[in-house]
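Asks: A predicted structure for the sequence below; I have some questions about it.
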Amino acid sequence: MGDVKTAEVVTNENCTVENEIGNKQIVNKEKLWTLNFFLLWQGQFVSAFGDVIYEIALGFWILEITGSKALMGTLMATSMIPRLIISPFAGVVVDRVDRKKLMVLMDLIRGIVVVFVGIAAIFHFVQIWMVFVAGIILGICGAFFNPSIMSALPDIVPKSKIIKANSALNMVYTGTNMAANPVGGILYSVLGAPLMFLFNGISYLFSSFTEVFIKVPKIKRDLKEVHFWDDLKQGFEFVWKFKSLRYFIFIGAILNFFANMAIVLFLPFFQETAGLGSVKYGFAMAVMSGGMFLGMILTSIVDIPYGKRALVFIVDLVAFCVLFSIVLFLNYYGMLAILAIGGFLNAIVNVFFGSTVQLTVPQEMRGKVSALMSTVLMGLAPLGIAFGGIIAEFISIKMIVLVSFAISTIVSVILGFNKDFKAFINFNPDKQVLEDIM
């Protein structure tokens, strides 16, 4: 790894970037909001909106049909398991093929599958197993799609705009959650799950269509020189040698396990608690997303000095865990306040980490590293989701949430004392090279 300096575009004999639009540079050194970035942004907006609608409909539909929190948790974990298994291999593929075509294909497949589920539900021949299969396919497609986005983003926006670009994309997810959650809760009570399934399928198809017009620079590699398994091995070796990144991935996997185990139970808690229900659940999730949206706005307009980012990161992470440990013990309006503040803090944590990874990982490694990170970070999440649903059959949901986030608080404090991790988050690409923090 001695020749790796920063995450700038690499150009050499085995890895060059082809400019798809001739002499005109794709990366605009002055602007973030180019046509390229806008097409990526609005496509994500449409499909993310549909995802929220689908998840709300799916969760309440399973509970309504089966009454089983364990089955609900298992189903929600289903789409994550195949994604985790194939993500390391998908990351290698992303670094070896046309990333734009891969994005288009994955959204097209997801659209067709979910439209089928919607039609099957409308005409009353949908079965639980069909939804499980659809979840598996969605997970596989996500394994290829997400690293494609993470890998392509630094190539279509200037390096100096990476944090703002990540904030803008994350605003898509948080903004759609803010808008779609209350809409989803209302739509479920008015229209029911089948039409909501269909809406999500159509949103994927629309996203696929708009992605056709995005111009993503190609990575031209001599694949005869770099075999698939060697490529995969290089990804593992890079992450293993990157000590601070490796440490965070391990800690992050633990945090994700407990967070997912707790948060998946918010939905059945609202369904079972008198005076709450699907509509109030939708508004509660919208409020949390609103807090995240404000956090994205802050990180998109305020430049926090590199040397202060680790401190902000840890304080925000610990505060988030403490607040969420008590959220279900409050009245509805108290919950809304905690969810808003927690969402705000979580947004800052996510933007700082994602942006640092994009600034430090070389271009020809981004797909592999992004996929490996996703695999390990989320590796325990399906177990957490399924386990949370199972133990909720026997233990109070409030107690599960309290203990989960109490443990997460302790783990977050431990992370804050790690010098390597603090050096990683504080990385300054204008003054440092990658070897300084590896």
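Replies: Great, that's in hand.
Asks: hey, let's count contacts and neighbours off CA atoms from now on
Replies: Will do.
Asks: check contacts around residue 299.
Replies: 163, 164, 167, 348, 351 (CA atoms under 8 Å, 6 or more residues apart in numbering).
Asks: Make JSON lines from the residues you listed and add distance to residue 204, neighbour count and secondary structure to it.
Replies: Listed next are the contacts of residue 299 as JSON lines, based on distance: CA to CA, whole Å; neighbours: other CA atoms under 10 Å; DSSP: H, G, I helix; E, B strand; the rest coil:
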{"residue": "163", "distance to residue 204": "26", "neighbour count": "23", "secondary structure": "helix"}
{"residue": "164", "distance to residue 204": "25", "neighbour count": "22", "secondary structure": "helix"}
{"residue": "167", "distance to residue 204": "22", "neighbour count": "28", "secondary structure": "helix"}
{"residue": "348", "distance to residue 204": "28", "neighbour count": "24", "secondary structure": "helix"}
{"residue": "351", "distance to residue 204": "25", "neighbour count": "24", "secondary structure": "helix"}
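Asks: Closest to residue 243 out of those?
Replies: If you rank those by distance to residue 243 using CA to CA, residue 351 comes first, at 20.4 Å.
Asks: give me every residue that touches the closest one.
Replies: By CA under 8 Å, 6+ apart, the contact set of residue 351 is 163, 166, 167, 170, 296, 299.
Asks: if you set the cut-off to 10 Å instead, what comes out?
Replies: Counting by CA atoms under 10 Å, 6 or more residues apart in numbering, residue 351 makes contact with 162-170, 295-296, 299-300, 313.
Asks: Now, these that are in helices?
Replies: If you go by DSSP state H, the contacts of residue 351 have 162-170, 295-296, 299-300, 313 in helices.
Asks: and the residues you listed, which are buried?
Replies: Among the ones in helices among the contacts of residue 351, those scoring as buried are 162-170, 295-296, 299-300, 313 (criterion: 16 or more other CA atoms under 10 Å).
Asks: Could you dump the contacts of residue 299 into JSON lines with distance to residue 117 added?
Replies: Putting these into JSON lines (distance: CA to CA, whole Å) gives the following:
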{"residue": "163", "distance to residue 117": "37"}
{"residue": "164", "distance to residue 117": "36"}
{"residue": "167", "distance to residue 117": "33"}
{"residue": "348", "distance to residue 117": "36"}
{"residue": "351", "distance to residue 117": "34"}
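Asks: Below is structure B, check it against A:
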Amino acid sequence: MKDTFAVFKKMNFTKVFLAAITSRLGTIVGMTAFTFYLLDRFSSQPFYATFTEMMYSAPTLLVFFLTGVVADRMDRQKVAYYSDFICAGLSIVLIGAIMTEFMPFVFLVLFLRSAVAKFFAPAEMSLVQGILDEEEYSTAAGLNQMVAGVFNLFATALGLGAYWALGVHGAIIGDAVTFLISAILIMSCTIHEEARLPNGSHRIKDLNFSFIFKEFKDGLLYILNHKLLMALIAGFFILGIVNGGLSVMPLYVLKYKLTPDDYEQWAVVLGIIFGVFMITGSILASIVAKKLKLYTCLSLGLGIAGIFLVASGLVPTVTWFLILTAFVALTIPLANIAIGGWLPSIVDRKMMGRVESWITPVMMISHTATLGIISIGFPKYFSISSLFYFCGAVLALVGILYYLILPKLSNDFDERKSVEKEQPAPVSL
């Protein structure tokens, strides 16, 4: 644990890490409060809650070809804090939209805020890659998993508590404040130019259509020529299906199957249990990841979590559902830490923004499609239990597939990297 927290001696990492937390908090609390507001206001129409999740994920498909290019060609530090500032302003606009009770306007503002927020992650991840050394990437991934566990522990409770105490408007004002804190933290960093501008300085006017298209194509070709990276990104498409389902399934299974009368209280309990076991799983996974190959951790984490997820659809009581959710939360970090520590070490620093910009839309295509299918088909055409069976089976199958193909691809990559290091630099005459 001492080695894990040693990265905080680097003040730039500490500030960027805290900024990522507050920026994420700026989305989660208000969105959670807004979801409870919709379930109360439109109780007989779960479509609205699902559509809200779609407005969070769908904008990725609109801006993904821009986010990576902007992160790789513009000042990554400025991209991150401008994204936060604009999201803070749109949060205030969202409050006005909710007051009108004109839902198309509300969803439009949600869509715009989400679109702007998508520029933050590629810039932030690229900054971290430039701030930390390669051997510290897994440590950073483990810390991110612990934070994810804390969010799962408190996000639902914070969102519901903010909704009860402050109303949906007060919760979204809280969003604006946390976005501002994140922007100020990023602005206060002193980051060397190589990390902020690894591809040199560019201006907004340089980003014309032909330039963006070329950069976008270069990112795609880089992935297609990198078999290990392509295999991981292809798996993200399948994981997007699971993420889409899990964004609404736990709340739906409580409200429409296990405990319809007091689902809100149980949702808080579920969030606490998931968070506690995710933090525990993150600590254990950080230890295990140092003893096993990363592809083994990834395969085991996905496969075991998938089995527990299938079992979650079979249980008839809240107690058993909470127990199985705890096991899912305990095993998922093993996969997340493996992939989070692996990607930065295999991607060229100059290409990180463009690679990251492909990962998100690949996931969001399947994520959004899954939410669309759920909004249309549930509960008329399929039950909530069948969603757990399907998502769990997908996770387990991806785990098996990775177990079969990743060892060879990883060895091939390591051999190629070793050969490249041994080659002498060209001599200029």
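Replies: Nice, I can see it. Nothing here was measured: the structure is a model prediction, and the numbers come from that model.
Asks: overall similarity of the pair, as a TM-score.
Replies: Remark: TM-score between the superposed chains equals 0.85 [TM-score structural alignment, normalised by the length of structure 2]; 401 aligned residues with a CA RMSD of 2.7 Å.
Asks: picking that back up, now, among the contacts of residue 351 of structure 1, which is nearest to residue 60 of structure 1?
Replies: If you rank the contacts of residue 351 of structure 1 by distance to residue 60 of structure 1 using CA to CA, residue 170 comes first, at 25.7 Å.
Asks: Now do the contacts for the aligned residue in structure 2 for residue 79 of structure 1.
Replies: Using TM-score structural alignment, the partner of residue 79 of structure 1 in structure 2 is residue 56. By CA under 10 Å, 6+ apart, the contact list for residue 56 of structure 2 reads 27, 31, 107, 110-115, 117-118, 364, 368.
Asks: just residue 275 of structure 2 next, same as before
Replies: 146-155, 269, 281, 326, 329-330 are the contacts of residue 275 of structure 2 under CA under 10 Å, 6+ apart.
Asks: ok, the aligned residue in structure 1 for residue 39 of structure 2 - how many residues close by?
Replies: In structure 1, the residue paired with residue 39 of structure 2 is residue 63, using TM-score structural alignment. Here the count is done by other CA atoms under 10 Å, and residue 63 of structure 1 has 17 residues near it.
Asks: hey, where'd the strands end up in structure 1?
Replies: 15-18, 218-221 (DSSP state E).
Asks: Tell me which of those lies nearest to residue 43 of structure 1.
Replies: Of all the strands of structure 1, strand 218-221 comes closest under CA to CA, at 20.2 Å.
Asks: Dump the contacts of residue 351 of structure 1 into a markdown table; add distance to residue 416 of structure 1 as well.
Replies: Formatted as a markdown table, these follow (distance: CA to CA, whole Å):
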| residue | distance to residue 416 of structure 1 |
| --- | --- |
| 162 | 24 |
| 163 | 22 |
| 164 | 25 |
| 165 | 26 |
| 166 | 23 |
| 167 | 23 |
| 168 | 27 |
| 169 | 27 |
| 170 | 24 |
| 295 | 21 |
| 296 | 22 |
| 299 | 21 |
| 300 | 24 |
| 313 | 9 |
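Asks: Highest neighbour count among the contacts of residue 56 of structure 2?
Replies: The member of the contacts of residue 56 of structure 2 that has the most neighbours, counting by other CA under 10 Å, is residue 368 with 28 neighbours.
Asks: That residue and residue 59 of structure 2, how far apart?
Replies: 10 Å (CA to CA, to the nearest Å).
Asks: what does residue 137 of structure 2 give?
Replies: The separation that residue 137 of structure 2 has from residue 59 of structure 2, given CA to CA, amounts to 28 Å.
Asks: follow-up on the earlier one: of the ones in helices among the contacts of residue 351 of structure 1, which is the nearest to residue 260 of structure 1?
Replies: residue 170 (19.1 Å).
Asks: Just give the closest residue to the aligned partner of the closest one in structure 2, not the sequence neighbours.
Replies: Taking TM-score structural alignment, residue 170 of structure 1 has residue 145 as its aligned residue in structure 2. Nearest residue to residue 145 of structure 2, sequence neighbours excluded (CA to CA, 6 or more residues apart in numbering): residue 282, at 5.8 Å.
Asks: Trace that neighbour over to structure 1, please.
Replies: Correspondence of residue 282 of structure 2 to structure 1, assessed by TM-score structural alignment: residue 296.
Asks: try residue 371 of structure 2
Replies: Aligned partner of residue 371 of structure 2 by TM-score structural alignment: residue 385.
Asks: Touching, its match and residue 379? I think so.
Replies: No: between residue 385 of structure 1 and residue 379 there is no contact under CA atoms under 10 Å: 11.3 Å.
Asks: how near is the residue nearest to the spatial centre of structure 2 to residue 148 of structure 2?
Replies: In structure 2, the residue lying closest to the centroid (CA atoms, centre = their mean) is residue 360, at 8.1 Å. For residue 360 of structure 2, the distance to residue 148 of structure 2 equals 17 Å [CA to CA].
Asks: Enumerate every residue touching the residue mapped onto residue 176 of structure 2 from structure 1.
Replies: Under the alignment (TM-score structural alignment), residue 176 of structure 2 maps onto residue 201 of structure 1. Neighbour list for residue 201 of structure 1: 47, 50-51, 54, 107-119 [criterion: CA under 10 Å, 6+ apart].
Asks: Now with 6 Å, please.
Replies: Shown in contact with residue 201 of structure 1 (CA atoms under 6 Å, 6 or more residues apart in numbering): 111, 114, 115.
Asks: Equivalent analysis for residue 148 of structure 2, please.
Replies: Taking CA under 6 Å, 6+ apart, we find residue 148 of structure 2 in contact with no residue.
Asks: what's the matching residue for residue 244 of structure 1 over in structure 2?
Replies: When structure 2 is aligned by TM-score structural alignment, the residue opposite residue 244 of structure 1 is residue 228.
Asks: actually residue 45 of structure 1, not the one I typed
Replies: Per TM-score structural alignment, residue 45 of structure 1 is aligned with residue 21.
Asks: do you know how far that match is from residue 151 of structure 2?
Replies: 9 Å.
Asks: of the two, who's got more company?
Replies: More crowded of residue 21 of structure 2 and residue 151, by other CA under 10 Å: residue 151, with 25 against 18.
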